[in-house]
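K.L.:
Quick one, fold the following:
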Amino acid sequence: MKVTSLDLNLLVILDAVLEEGSVTGAARRLDLSAPAVSRALGRLRTAFGDPLLVRSSRGLKPTAHALALRPRVRALVEDARNLLGPAEEDAPAAWCRSFTVLAPEDLIGCFGTDLLALVRAEAPGVQLRFLGEGRAADEGAAVREGTADVAIAVNASKEADLRSEGLVREPLLGVVRAGHPLSSGEVTAARFAAWEHVVVSRHGRLRTAVDRLLEAEGVRRTVAASVPGFATALRLVAAGDLVGIVPAALAGPLADPLELVTFPVPLDVKPLRVSMLWHPRHDDDPAHRWLRARVREAAGRRTAP
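P.N.:
Have a look, this model is predicted:
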């Protein structure tokens, strides 16, 4: 394939179709007509000598060749945007672009509102696209491939090829419904373990570090359920006698509406480490630096006292 036979606009369209999984979604994202995107996809198939995307019950499914191309296409598109994007002296108010933020839904709930408000106040032409973790195999892959501009992760391991910045250390609190026996009096490890618990694990684990801490105190707990998010755990706690452990920043806003009571966990439970991840290729992009500053500011607003 000759380089001159493929223009940058086609790569932008390929990137959008691979991300959206549909011609209609890519057209909407790029403000193009669906027939225009279909024609571009036809040219791309000819240029690469591969179907690239095939129909499935869930939309368009990328071929093996398309999956191999995806990170390289995304990197090329991102490099072009950085090259042709706003100069450092351009004011954010003049920008017209989007940023993609990958984060657990609970974290989006904690400070997504503040982040959006900060972004819109300075750059009304900027759009934020929040993605849940289900849209990427992991946070590192998302920022490497360009699926996300930044990822906000909990207890993330450091990776040599990525930038990582700590945002907050979020303390954990015990939580029960109002009127639960643990809502009053001293909560000891024995009292804490005597009630059934709901745990939070995006991988469905039923045993956590809390179990090891309890066993060190000579007691065991019964885990009734595992759920993927803290907001769901809070609703299960509110509906019965289960005990939960949740971040203070999330428990605070939801305690009154759900009629919950929080208390210190009677164990040496480590706070959650919330970090921001990004790829080094964005280090010197003025707009990306601005986004990282807004994420930092939004996280700071939600730091629990």
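
K.L.:
alpha carbons only for contacts and neighbour counts from here, please
P.N.:
OK.

K.L.:
How about R55, nearest residue that isn't a chain neighbour?
P.N.:
Here the nearest residue to R55 in space, its sequence neighbours aside, is K61; by C-alpha to C-alpha, 6 or more residues apart in numbering that works out to 6.1 Å.

K.L.:
which SS class is that neighbour?
P.N.:
When the structure is reduced to helix, strand and coil (DSSP: H, G, I helix; E, B strand; the rest coil), K61 reads as strand.

K.L.:
Likewise for R221?
P.N.:
Three states are possible here, and by three-state DSSP the one that applies to R221 is coil.

K.L.:
and it, what does it touch?
P.N.:
Taking C-alpha atoms under 8 Å, 6 or more residues apart in numbering as the criterion, R221 is in contact with A193, A194, W195, E196, H197, D211, L214.

K.L.:
Over to T100?
P.N.:
Counting by C-alpha under 8 Å, 6+ apart, T100 touches L128, R129, F130, L131, T147, A148, D149, V150.

K.L.:
Any of the residues you listed buried? List them.
P.N.:
For those, burial is judged from neighbour counts taken by 16 or more other C-alpha atoms under 10 Å, and it is met by F130, L131, T147, A148, D149, V150.

K.L.:
Take those and lay them out in CSV including secondary structure and distance to V17.
P.N.:
Rendered in CSV, the data for the buried ones among the contacts of T100 read as follows (DSSP: H, G, I helix; E, B strand; the rest coil; distance: C-alpha to C-alpha, whole Å):
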residue, secondary structure, distance to V17
F130, strand, 18
L131, strand, 16
T147, coil, 12
A148, coil, 15
D149, coil, 18
V150, strand, 21
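
K.L.:
The host helix or strand of G252 packs against which elements?
P.N.:
Using DSSP states H and E, the element containing G252 is helix 248-258. With contacts defined as 3 or more C-alpha pairs under 8 Å, 6 or more residues apart in numbering; DSSP states H and E, the secondary structure elements packing on helix 248-258 are helix 105-122, strand 172-177, helix 230-238, strand 260-264.

K.L.:
Please give the structure of this sequence too, so both can be compared:
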Amino acid sequence: MNIDDLDLDYRLLRLFLTIYDQGSVTAAAVLLGVGQPTVSHGLERLRHVVGDPLFVRAGRGITPTAHAHDMAPRIRHMLEDMRSLTRIDQFDPNNPQHSLHCTIGANDYEAAVVLSALFACVQSLAADITFKIRPVRRKQDMVDKLRDGKLDLAITLDYGGNASDIMQRSLFDENVQCYFDPRFHPNPPDTLDRYCAASHARIVFDDDDEASAIDAALAKRGRSRRTVLQVATFDNLPRLISGTPVIATLPIRLADSVMAGYAVCRCPVVLPSYRFCQSWHVRNAASRSHQWLRDEIFRIARVIDVKKSGL
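P.N.:
The predicted model follows:
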């Protein structure tokens, strides 16, 4: 008789384990809610598949064979694995048995404004939560890394894409303002003339030296500014322009972190606000731990918004 190994299905393995635990075919039938002939037929089928009697007579009852004793713990573990396929794992940040290990794509602005608050928050939680922060320089780079699993989540400017496998949630809108050392600017650079007369520092993330939105807006008005310093990160800029007349036009939310200690004024170049979002691949959409993380980031973003509005 040719028996296929795949004849070992879930019901047959559960039947074996119930007989093993109950020590009786009759008791197993009662627990499973089926007739005794059904259990006896299943056991006979299992014997053929395994090639071992599995249970033998012992007085008025039955006792497992040595092979059945060997099978039982492995089948128990196998059934638990099979059950886990049909339920979504729960996540409790206050449960020390739960864990979340996440790689987040973010640059230093997002790290200063959002991730610093997130990291401080998780230190008081009992779950094993760890983060890896990776830079994201281009929108397509973010999408590619989310797709191939190199990133679990990204916090960036709205990438403006329509990829069906990338999900996104808005966090907040941001604007810019001027940062400067008041010792070198008794009159804040809040007029177009003073702004254009000043020396400027700017952030350039990519290797190419493209004109920024500010330069484009100035050009439309027949004006320009002189850029004397370009850096690739926000963190380096305040140290470099400290004690100089150089001004920087940067996001408002950096005033309490990266640019703390600098005087500020409105930017005389009117620009539209820009939106920051968190993005993730659909594979992580139903993950309880990832849902908790995304909700926590959104909560932090709402707190940030309230602080900015002064409400």
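
K.L.:
what's the TM-score for these two chains?
P.N.:
Comparing the chains after superposition, counting by TM-score structural alignment, normalised by the length of structure 1, produces a TM-score of 0.65; 221 aligned residues with a C-alpha RMSD of 2.7 Å.

K.L.:
Need the residues that contact the longest helix along structure 2.
P.N.:
As far as residue count goes, and with DSSP state H defining each element, the longest helix of structure 2 is helix 288-309. Contacting residues not belonging to helix 288-309 of structure 2 are listed as 88-92, 99-100, 114, 117-118, 171-172, 253, 278, 284-285 [C-alpha under 8 Å, 6+ apart].

K.L.:
ok, 6 Å please
P.N.:
By C-alpha atoms under 6 Å, 6 or more residues apart in numbering, the residues outside helix 288-309 of structure 2 that reach it are Q90, F91, L171.

K.L.:
What of stretch 162-179 of structure 2?
P.N.:
247-252, 262-267, 273-282, 301.

K.L.:
if we can go back for a sec, what about the residue nearest to R55 of structure 1, how many neighbours?
P.N.:
Using other C-alpha atoms under 10 Å, K61 of structure 1 has 18 other residues around it.

K.L.:
What residue in structure 2 is paired with it?
P.N.:
With TM-score structural alignment as the criterion, K61 of structure 1 has no equivalent in structure 2.

K.L.:
try W195 of structure 1
P.N.:
In structure 2, W195 of structure 1 lands on A198 (TM-score structural alignment).

K.L.:
gap between that match and A27 of structure 2?
P.N.:
As judged by C-alpha to C-alpha, to the nearest Å, A198 of structure 2 and A27 of structure 2 stand 89 Å apart.

K.L.:
of the two, who's got more company?
P.N.:
Set side by side, A198 of structure 2 and A27 show more neighbours around A198, with 18 against 15, by other C-alpha under 10 Å.

K.L.:
which residues of structure 2 fall in strands?
P.N.:
According to DSSP state E, structure 2 carries its strands in the segments 55-58, 61-64, 99-105, 128-134, 153-157, 166-174, 176-180, 199-203, 226-231, 247-251, 263-266, 274-281.

K.L.:
can you list these in TSV and add distance to M142 of structure 2?
P.N.:
Compiled in TSV, the strands of structure 2 are given as follows (distance: least, C-alpha to C-alpha, whole Å):
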stretch	distance to M142 of structure 2
strand 55-58	58
strand 61-64	57
strand 99-105	7
strand 128-134	10
strand 153-157	7
strand 166-174	10
strand 176-180	24
strand 199-203	19
strand 226-231	21
strand 247-251	21
strand 263-266	32
strand 274-281	9
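
K.L.:
I'd like to know which of these lies nearest to L192 of structure 2.
P.N.:
When those are compared by C-alpha to C-alpha, strand 263-266 sits nearest L192 of structure 2, at 10.9 Å.

K.L.:
need the helices for the stretch 1-150 of structure 1, in chain order.
P.N.:
Assigned by DSSP state H, counting those that start in this stretch, the helices in the stretch 1-150 of structure 1 fall at 8-20, 23-30, 34-48, 64-84, 105-122, 139-145.

K.L.:
Return the most buried member of those helices.
P.N.:
Between the helices of the stretch 1-150 of structure 1, helix 139-145 has the highest mean count of neighbours, a mean of 21, where neighbours are mean count of other C-alpha atoms under 10 Å.

K.L.:
Read off where that helix ends up in structure 2.
P.N.:
So helix 139-145 of structure 1 is aligned with residues 142-148, judged by TM-score structural alignment.

K.L.:
Name the residues that touch that stretch?
P.N.:
Here stretch 142-148 of structure 2 makes contact (C-alpha under 6 Å, 6+ apart) with V136, L151, H281.

K.L.:
Tell me the counterpart of S287 of structure 2 in structure 1.
P.N.:
In structure 1, the position corresponding to S287 of structure 2 is occupied by D285, as judged by TM-score structural alignment.

K.L.:
Run a quick neighbour tally on A286 of structure 2.
P.N.:
When neighbours are counted by other C-alpha under 10 Å, A286 of structure 2 registers 11.

K.L.:
For it, which non-adjacent residue is spatially closest?
P.N.:
The spatially closest residue to A286 of structure 2, leaving aside those adjacent along the chain, is I88, at 7.8 Å (C-alpha to C-alpha, 6+ apart).

K.L.:
how much space between that neighbour and E174 of structure 2?
P.N.:
Using C-alpha to C-alpha, one gets 36 Å for the distance from I88 of structure 2 to E174 of structure 2.

K.L.:
With Y10 of structure 2 instead?
P.N.:
As judged by C-alpha to C-alpha, Y10 of structure 2 and E174 of structure 2 stand 55 Å apart.
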